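1. sequence plus predicted model, see below.
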Amino acid sequence: MKIGEASRISGVSARSLRHYEDEGLIVPGRCGNGFRDYCQSTVDRVLVIRSLLESGLPVRLIRDVLPQLTDSASASAAGTESVCAEFLDEVRSHRDRLAARIAVLSAQQAALDAYLRDARGDR
């Protein structure tokens, strides 16, 4: 599919798709005329990238962790022995910050739910 369709399906702008390519996060195929050609697996990868970016993971970490998240064959073959401890610490730290944010958001959601119940008179 062309970049416009990949953009529509993934919900990611064409500009972002080009940026992901520039950063080495995706490698779309090329048609004979030089146009980018996106397959479904690349669009699926874009959705993972978007999710990771929205969680606040920096591109440099996404570039390293992405193959482990999207290529089950390489994930089992690579294992964690080949991943440096510093990188794992960074990912763990990001995960812990994300868990803390989730806890705060869950508490806020519970407070809003309670407020709405009280406002409706549900007790």
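-> That came through, no problem.

2. hey, let's count contacts and neighbours off CA atoms from now on
-> Will do.

3. how about Leu98, what does it touch?
-> Contact analysis of Leu98 by Cα atoms under 8 Å, 6 or more residues apart in numbering lists Ser55.

4. can you tell me the SS state at it?
-> Here Leu98 is recorded as helix under DSSP: H, G, I helix; E, B strand; the rest coil.

5. comparison target, given below:
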Amino acid sequence: MRIGELAARTGVSVRLLRYYEEQGLLEPRRPAGGQRRYDEDAPTVVRNIRALLGAGLSTSAIRDVLPCVNGDGAVAACMLEVLEQRLDLIDTQMLALGASRVALAGIVAAARQEAGTAAEPVPA
């Protein structure tokens, strides 16, 4: 299938499909005419890329993980360590964001008190 058909079947723009190709995530064939031709499994590959991006993986991590993704989107155990590392990183970032939120809420509360504004609780 051509890139336009792949875009239509997946809801992903042609520009983004080209980006996936540049990142080594999607590999078309190029027959003698030079136009991109994608295999029939390309829509599944694109959906898997989108799911992995949605899970917070970078394109470089996806490039490593993608060969271990089954047709149904399940990731084989060969990438478990990479996925666990990413999960740990997200947990660390969430803790840091929580601490930043607490600090900022304190600053906002102090600023409200200084301004004489009613001390409304900062929404969580």
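-> Thanks, I have it. What you see is a predicted model, and the numbers here were worked out from it, not measured in a lab.

6. can you pull the TM-score for these?
-> Remark: TM-score between the superposed chains equals 0.60 [TM-score structural alignment, normalised by the length of structure 1]; 90 aligned residues with a Cα RMSD of 2.8 Å.

7. show me where structure 1 has strands.
-> Applying DSSP state E to structure 1 gives strands spanning 29-30, 36-37.

8. by contact count, what packs against the first one?
-> Contacting strand 29-30 of structure 1 under the criterion 3 or more Cα pairs under 8 Å, 6 or more residues apart in numbering; DSSP states H and E are the following elements: strand 36-37.

9. distance from the strand it packs on to structure 2 after superposition?
-> Superposing on structure 2 places strand 36-37 of structure 1 at an average distance of 0.3 Å from its equivalents, by mean Cα distance after the TM-score superposition for structure 1.

10. what sits up against that strand?
-> Residues outside strand 36-37 of structure 1 that contact it (Cα under 8 Å, 6+ apart): Met1, Lys2, Ile3, Pro28, Gly29, Arg30, Cys31.

11. how near is the nearest residue to the last one once chain neighbours are set aside to Ser10 of structure 1?
-> Taking Cα to Cα, 6 or more residues apart in numbering, and ignoring the residues beside it in sequence, Cys31 of structure 1 has Asp37 as its nearest neighbour in space, at 6.1 Å. Per Cα to Cα, to the nearest Å, Asp37 of structure 1 is found 14 Å from Ser10 of structure 1.

12. same question, Leu53 of structure 1
-> Distance of Leu53 of structure 1 to Ser10 of structure 1, given as Cα to Cα: 14 Å.

13. between those two, which is the more surrounded one?
-> Using other Cα atoms under 10 Å, the more surrounded residue of Leu53 of structure 1 and Ser10 is Ser10, with 19 against 13.
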